[in-house]
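Enquirer: structure of the sequence below:
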Amino acid sequence: MRRIIQRLIAAIVLSIGIVAAAVGTSYGQDKVVRIGYQKYGKLVLLKSKGTLEPKLAADGYKVVWTEFPSGPPLLEALNVGAIDFGNTGEAPPIFAQAAGAPIQYVAYEPPAPKGEAILVPKDSPLKSVADLKGKKVALNKGSNVHYLLVKALEKAGVKYSEIEPVFLAPADARAAFERGAVDAWVIWDPFQAAAEAATGARTLADGSNIVSNYQFYFSSKKFLEANPKIVDAVLAELSAVDDWAKGDIHAVAEQLAPSIGLSVPVVEVALRRQAYGIKPITDAVIADQQQVADAFLALNLIPKAIKISDVARRPGT
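Expert: Prediction:
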């Protein structure tokens, strides 16, 4: 376990350096909002709709978009001042806060437990999560699925130390999964839906009755304190896009599919497992997120205890 933690910390430090060098902070004092997004989600829709730019232009702000492969490097970019706003799932902010990143939770989407799952090949002899004992399990380190794996194993009576986690980004994990280099893959949509459609992958367990699988929106503390109205404007436009999306999922799938390189039916499956609504942070959500942090601390996956309430923006502030 100690070696795993050391490798995780080393990878995070290296990634922070890469993010800082690649994205930089060259915008200086320009009035700009730098938004980090992933290939799939509400921020992609907001970017493609193009409604945020004219909204913020009225206040003299430009919008700069930067894509990230997953949540952990996105929050690393927020940590080093390379972006001002972004979103991830439950687990990445736990690692980020424990590492001292100046993040602020500003909004969330309701739970979507079916939007992540533990997959096995269609012909795998594994029939339950309990069968993962002693097996190689691929996952993106520090992502939402990290927490799903922890809690699913706990529910099945298997210790985290009794499986062999293989930390891989989604594309590399898919390749390892298909060639049989790992026994299972813990992954989120739309990669989950794509693997199911392309390989016939079976689900050992999704998040139902195990984890919430929230999506959170973040700002850096510095940007939020200096520009609370701009953060509110971004959230308002996100909410408008969200309202459109939940009313016409097929149209959303048609718009997203070309940009993420998946078929419309696959994207539609993923969208129907997603949750809708952009909501202010509540005490109940903070309590749920605190459980994630406490679980990671108990497994020594983070180096110290953290309080989610310390970095959560409450309504009206």
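
Enquirer: from here on, contacts and neighbour counts on C-alpha atoms
Expert: OK.

Enquirer: in the stretch 201-317 of the chain, which spans are strands?
Expert: Ranges of strands within the stretch 201-317 of the chain are 202-206, 215-220, based on DSSP state E, counting those that start in this stretch.

Enquirer: now do the shortest one: which elements does it pack against?
Expert: Strand 202-206 sits against strand 116-120, with contacts defined as 3 or more CA pairs under 8 Å, 6 or more residues apart in numbering; DSSP states H and E.

Enquirer: which residues touch the strand it packs on?
Expert: Under the criterion CA atoms under 8 Å, 6 or more residues apart in numbering, residues 126, 145, 148-149, 183-189, 192, 201-207, 213 lie in contact with strand 116-120.

Enquirer: just to check, residue 270 is in contact with residue 197?
Expert: No: counting by CA atoms under 8 Å, residue 270 does not reach residue 197; the two are 11.1 Å apart.

Enquirer: before we move on, the earlier item: closest to residue 44 out of the strands of the stretch 201-317 of the chain?
Expert: For the strands of the stretch 201-317 of the chain, the distance to residue 44 is smallest for strand 215-220, at 13.3 Å, taking CA to CA.

Enquirer: one more to put side by side:
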Amino acid sequence: MNNRRDILKLALSLPLISPLLATSKSSTISVNGLKKGLKFGFLPIADHLLISAQGYFTNPGYNLVPIKFSAWSDLAEAFKAKAIDLAFILAPIALELRAQKTPIKALARAHSDGSSLNVRLDSKISNFSELKGARIAVPSRFSSQYFLLDRILHSQGLSLKDIKPIDMSPPEMQAALFHKSIDAFIVAEPFGVISNLRGISRTLVYSKDVYPNHSCCLLCARSEILDSTLLESLKVALLKARMHLLPNKIGQKDSIINLVLDKHLTRFDDLALKKEHLVELKDFIVREKLSRNIKNLNIDDFMEDII
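Expert: Purely as a prediction, here's the structure:
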């Protein structure tokens, strides 16, 4: 693979592997009898396979085994059940897992920005104030997108109580919009771009224009597998992957990659954890009474910044 288009195409095309196939007691598996395989959970979002797709991860004891999920809830349950070791996961879900005593640590941001609010192509909704009463799909109430939606609504004097949020897996959103089961959806790319290119939707706003450099997904790992060697391997892999993204692409540009990466809808230049962002997300979850567990969560104990 020699360009960014290949990375995203691989991430989108890998077969779905059910978490039920994972071992119940330990998620590490032998690879060729030499190294243990660290199961790495992800959803098919632009950046989520960078480390393993490019072969940047090298470690004397481990290989990465990518496992594709179609829903955040399934990935979260796999983390809780020790069916995966690492994951790119929505920051609010990671906070809730930690608050539930799941022994995970946040190591880095997977990216910043990278979401969009989309309405049907023929929708009469043209500004935020017209979202009142709309049925809006979100990946989860424990998602960065739900937090961003709240921010969008508040800019017009509205709140989440003024719309009808519907939890929905990202791959299902464009079909639901096409069949008019929902009026809008907010999601991470490339799902919005794909829906737009298919003539199903148009973007009302990109998250980078609502909250520049906001956190979305985090790289998290189970605490018990972490040691200095593994942390360094992950750091090097992330930084090399990031550097691969920054130069100009070579070759024919794919329309999806062009929109997501060349227009900087998703950013990779700052992968360091942002404590203030995590505190904001925690406060939002508490304010909206989404969790009974998270109020006393210590953000500092959750963070193990490797960047």
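
Enquirer: ok so, going back, more neighbours, residue 270 and residue 197 of structure 1?
Expert: For the pair residue 270 of structure 1 and residue 197, the greater number of neighbours falls to residue 270 (22 against 14), based on other CA atoms under 10 Å.

Enquirer: structure 2: which residue goes with that one?
Expert: In structure 2, residue 270 of structure 1 lines up with residue 260, judged by TM-score structural alignment.

Enquirer: spatially central residue in structure 2, please.
Expert: Residue closest to the average C-alpha location in structure 2 (CA atoms, centre = their mean): residue 217, at 3.9 Å.

Enquirer: residue 24 of structure 1 is nearest to which of the strands of the stretch 201-317 of structure 1?
Expert: Set against residue 24 of structure 1 and scored by CA to CA, those come closest in strand 215-220, at 15.3 Å.

Enquirer: and residue 274 of structure 2, what is it in contact with?
Expert: Applying CA under 8 Å, 6+ apart to residue 274 of structure 2 gives the contacts residue 215.

Enquirer: distance of it relative to residue 302 of structure 2?
Expert: Residue 274 of structure 2 sits at a distance of 12 Å from residue 302 of structure 2 (criterion: CA to CA, to the nearest Å).

Enquirer: OK, contacts around residue 18 of structure 2?
Expert: Taking CA under 8 Å, 6+ apart, we find residue 18 of structure 2 in contact with residue 69.

Enquirer: so how far is residue 83 of structure 2 from it?
Expert: Applying CA to CA to residue 18 of structure 2 and residue 83 of structure 2 gives a distance of 10 Å.

Enquirer: got it, and residue 303 of structure 2?
Expert: According to CA to CA, residue 303 of structure 2 stands 22 Å off from residue 83 of structure 2.

Enquirer: try residue 235 of structure 2
Expert: Residue 235 of structure 2 sits 23 Å away from residue 83 of structure 2, taking CA to CA as the criterion.

Enquirer: now residue 171 of structure 2
Expert: Taking CA to CA, one finds residue 171 of structure 2 at 23 Å from residue 83 of structure 2.

Enquirer: of those two, who's got more company?
Expert: Between residue 171 of structure 2 and residue 83, counted using other CA under 10 Å, the more crowded position is residue 83 (24 against 15).

Enquirer: wait, what's in contact with that one?
Expert: Residue 83 of structure 2 sits next to 19, 22, 23, 24, 25, 26, 27, 39 when contact means CA under 8 Å, 6+ apart.

Enquirer: a markdown table for the residues you listed, including distance to residue 74 of structure 2, secondary structure and neighbour count?
Expert: Shown next, in a markdown table, are the contacts of residue 83 of structure 2 (distance: CA to CA, whole Å; DSSP: H, G, I helix; E, B strand; the rest coil; neighbours: other CA atoms under 10 Å):
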| residue | distance to residue 74 of structure 2 | secondary structure | neighbour count |
| --- | --- | --- | --- |
| 19 | 7 | helix | 20 |
| 22 | 12 | coil | 19 |
| 23 | 15 | coil | 14 |
| 24 | 15 | coil | 13 |
| 25 | 18 | coil | 9 |
| 26 | 17 | coil | 12 |
| 27 | 15 | coil | 20 |
| 39 | 14 | strand | 22 |
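
Enquirer: which of the residues you listed remain contacts when I look at structure 1?
Expert: Using both residues aligned by TM-score structural alignment, their matches' CA atoms under 8 Å, structure 1 keeps these contacts from those: 19, 22, 23, 24, 39.

Enquirer: and the two most separated of the residues you listed?
Expert: Comparing all pairs in those by CA to CA, the longest separation belongs to 24 and 39, at 12.7 Å.

Enquirer: ok, the closest residue to the match of residue 270 of structure 1 other than its chain neighbours - how many residues close by?
Expert: Closest residue to residue 260 of structure 2 apart from its sequence neighbours, by CA to CA, 6 or more residues apart in numbering: residue 266 at 6.2 Å. Here the number of neighbours of residue 266 of structure 2 (other CA under 10 Å) works out to 24.

Enquirer: please apply the same query to residue 239 of structure 2.
Expert: By other CA under 10 Å, 18 other residues sit near residue 239 of structure 2.

Enquirer: which residue comes closest to the aligned partner of it in structure 1 once chain neighbours are left out?
Expert: Under the alignment (TM-score structural alignment), residue 239 of structure 2 maps onto residue 239 of structure 1. Leaving aside its sequence neighbours, residue 239 of structure 1 sits nearest to residue 278 (CA to CA, 6+ apart; 5.5 Å).
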